[in-house]
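K.L.:
The sequence isn't on hand, but the structure is:
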């Protein structure tokens, strides 16, 4: 792998780093300028130190997944570049100005329902494309949703993404950031599929409406208790097989009446909107709505309609000084 990279890749020396954007579990992201054409790009330096044989399997998986997953609403990979001593590998991606978490923290006013529909539809298109290509993202959250000045949402950070197949294999349940983690994962299920991403989409949908995380748990047990308080404590009737999950066998939970989440969203959502949110947050993975079904849900057909395919006037919602700072070269 390394010898192939050495033959076919440009050097990172052909880019000038401008500033560090973020550091995640699987790498550091920089804003950089391509010296060849002065274009601004994002450079993700992949972490190498954990692998005995040099090239980390998680990084190889991320590169492979991103190359397979190209879509207008998924971050675009331009090329792979290498450090001068072949000791560092970088993914070169289109630079996108904002992530939605940071953007929402500084917005002057919340998204309108039309804007929420536009964002949600873009997210569903990306997730539908991933699932059509047998890819689980496994870490959907607002900080991993990039947002351009042209109003285009792009799903990023594929460090936890995995290809899946039929029959389903067993995977680690310790994936997805806690606040967006599906109940089957919280309860220790190791055989899971696309439904875990759809639960995350539901949490993000709710966050678009209120500008706050839906269930900001402090631990797995706290997260489950927050979910159960809003959706009711699950049982075999509404979630066949739940009593056999490791977490249900180990812990006892308070009994809450079934599903009172509408009380939290009555001022934000119509009947159709509430129906869509509940379908994203269905307990049973087999009953949870798919991305394709979500795209076709009648919520998107009722007034107010989505504003357009993008949100081209989002800058009016932002602090102008922040916009200026983010666009400085």
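P.N.:
On my side now, so go ahead. Note that the structure is predicted; figures quoted are calculated from it, not measured. Numbers count the residues shown, from 1 in each chain.
K.L.:
can we go C-alpha only for contacts and neighbour counts from here?
P.N.:
OK.
K.L.:
ok, now which ones touch residue 133?
P.N.:
68-69 (Cα atoms under 8 Å, 6 or more residues apart in numbering).
K.L.:
Quickly note the distance from it to residue 71.
P.N.:
11 Å (Cα to Cα, to the nearest Å).
K.L.:
This protein: helices as residue ranges?
P.N.:
Taking DSSP state H as the test, the helices found in the chain are 2-8, 57-68, 100-106, 113-132, 183-186, 195-210, 220-231, 246-250, 262-265, 271-280, 291-295, 320-326.
K.L.:
May I see the buried residues of the second one?
P.N.:
Using 16 or more other Cα atoms under 10 Å as the burial criterion, the residues of helix 57-68 that qualify are 58-59, 61-63, 65-66.
K.L.:
which residues are in contact with it?
P.N.:
Residues from elsewhere that reach helix 57-68 (Cα under 8 Å, 6+ apart): 26, 46-47, 51, 76-77, 91, 133, 135, 158-163.
K.L.:
Closest to residue 178 out of the residues you listed?
P.N.:
residue 160 (13.8 Å; Cα to Cα).
K.L.:
got another, please set it beside the one above:
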């Protein structure tokens, strides 16, 4: 773990190991930078956390993210490479290998540049890998709570080409049975991917909120546009968003206590008779929005993900076993290869890089640029590209990385070094790199495949 001691010229000593390329994102908790490492080929993504709101040290959000990332190890989840602390201002830097793509940019490329859908093999492979990583997290009692296309990364060139990485664990939490209330954590999940139980003020929720988000992402991969594109009312302390609920009800129909028994217990269902209960929505037509036949396996899986009642919503483990993934084309580890022999692969552009911001957040005179590959030769940068403004709500992801070989990161005790003990929210024993055992009081549900890291690609080993 690097720190700010031994500073050279007022800058932390650890900075000498990196050549900064530029900023690749900005979010609630800080900035994300792209840099090249001087001791090995390839690029690295560095997420800088702002100082805590109280101004008295490292952000608890950063500590929580580090604690989770240290304990989990799965091919479809980002993995921490290094952590650096600048003691001068108590800023914290997390380092990950660079992932060239994310689902947001892949979808946008098809919508704005290619003007044609993502091929079925790529959609199926992206979705299967996302579910595979999510099943691992849920099996270890971790809810992500902020799944959206920009937080689902895809590796570019190299041995992990086309491999999905779930990123940005800033809102992730340990949950356990008996379930602890999580509502005090505030509003979670970007509004377009927020489950209806959250919108209606549920005080207890489960990993089912992640599965709703996956359903929204699945639909977006199929149609190249968000399924429930509500307008968010900013500045409200509660999660209730009337326009977002309106968008959901228009597609899925009006929820009823018959189909969703606990609906009547949700605070905003009870308290908003005029807008929610009085307004009836007829003729739900999910299949027409996503252009799927109602009897198709894809529609069946999607509708199970977008089930109103979270207790009936399909789990990640069950989704991996769904018929959709056992039909041709079968999913594969490299989601970006051509779907048919002789078909030309899509050349997805790397995410844009803003070279006008340095690690300290100040500006330089360099033009914005685009990095072509995570395996670029140090010192080489692709042709300049303007960073276009985002048109959808998007907080910045942690940037993904390849799996590190054993011993790739020295163990450290972030809790003791930062003076923050007991940071595992559920005090669940977890061994680094090993799936944690199920909580001894587990009684919520029994998922097939619980605890398994990878159930295996369905009946095939091709397209690798």
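P.N.:
Done, it's in. Just so you know, these numbers come straight off a predicted model, no measurement behind them.
K.L.:
Drop the TM-score for these two in here.
P.N.:
Once superposed, chain against chain, the TM-score is 0.91 (TM-score structural alignment, normalised by the length of structure 1); 325 aligned residues with a Cα RMSD of 2.5 Å.
K.L.:
picking that back up, any chance of the helices of structure 1 in JSON lines, with distance to residue 139 of structure 1 too?
P.N.:
Below are the helices of structure 1 laid out as JSON lines (distance: least, Cα to Cα, whole Å):
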{"stretch": "helix 2-8", "distance to residue 139 of structure 1": "28"}
{"stretch": "helix 57-68", "distance to residue 139 of structure 1": "13"}
{"stretch": "helix 100-106", "distance to residue 139 of structure 1": "14"}
{"stretch": "helix 113-132", "distance to residue 139 of structure 1": "12"}
{"stretch": "helix 183-186", "distance to residue 139 of structure 1": "12"}
{"stretch": "helix 195-210", "distance to residue 139 of structure 1": "8"}
{"stretch": "helix 220-231", "distance to residue 139 of structure 1": "16"}
{"stretch": "helix 246-250", "distance to residue 139 of structure 1": "21"}
{"stretch": "helix 262-265", "distance to residue 139 of structure 1": "24"}
{"stretch": "helix 271-280", "distance to residue 139 of structure 1": "16"}
{"stretch": "helix 291-295", "distance to residue 139 of structure 1": "16"}
{"stretch": "helix 320-326", "distance to residue 139 of structure 1": "25"}
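K.L.:
Of those, which is nearest residue 147 of structure 1?
P.N.:
helix 100-106 (6.3 Å).
K.L.:
what's the closest non-adjacent residue to the aligned partner of residue 91 of structure 2 in structure 1?
P.N.:
If you follow residue 91 of structure 2 across to structure 1 using TM-score structural alignment, you land on residue 88. Among residues not flanking residue 88 of structure 1 along the chain, residue 82 sits closest, at 5.7 Å (Cα to Cα, 6 or more residues apart in numbering).
K.L.:
With residue 126 of structure 1 instead?
P.N.:
residue 73 (5.3 Å).
K.L.:
Give the buried residues for stretch 202-210 of structure 1.
P.N.:
In terms of neighbour count (16+ other Cα under 10 Å), stretch 202-210 of structure 1 has its buried residues at 202-209.
K.L.:
Check the spacing between residue 176 of structure 2 and residue 139 of structure 2 real quick.
P.N.:
Distance, residue 176 of structure 2 to residue 139 of structure 2, using Cα to Cα: 11 Å.
K.L.:
remind me, longest strand of structure 1?
P.N.:
Determined from DSSP state E, the single longest strand within structure 1 is strand 15-24.
K.L.:
Surely residue 190 of structure 2 touches residue 146?
P.N.:
Yes - Residue 190 of structure 2 lies in contact with residue 146 (Cα atoms under 8 Å); the separation is 6.4 Å.
K.L.:
More neighbours: the two, which one.
P.N.:
Per other Cα atoms under 10 Å, whichever of residue 190 of structure 2 and residue 146 has more neighbours is residue 146, with 25 against 17.
K.L.:
Please identify the residue in structure 1 that aligns with the more buried one.
P.N.:
Looks like residue 146 of structure 2 aligns to residue 139 there (TM-score structural alignment).
K.L.:
ok, now how distant is the counterpart of residue 35 of structure 1 in structure 2 from residue 20 of structure 2?
P.N.:
Correspondence of residue 35 of structure 1 to structure 2, assessed by TM-score structural alignment: residue 38. In this view, residue 38 of structure 2 and residue 20 of structure 2 are 10 Å apart by Cα to Cα.
K.L.:
Show me which of the two is the more surrounded one.
P.N.:
Taking other Cα under 10 Å, residue 38 of structure 2 and residue 20 do not tie; residue 20 has more neighbours (21 against 14).
K.L.:
To which residue of structure 1 is the more buried one aligned?
P.N.:
Using TM-score structural alignment, residue 20 of structure 2 pairs with residue 17 in structure 1.
K.L.:
Could I get the contacting residues of the nearest residue to that match once chain neighbours are set aside?
P.N.:
Nearest residue to residue 17 of structure 1, sequence neighbours excluded (Cα to Cα, 6+ apart): residue 32, at 4.2 Å. Shown in contact with residue 32 of structure 1 (Cα under 8 Å, 6+ apart): 15-19, 40-43.
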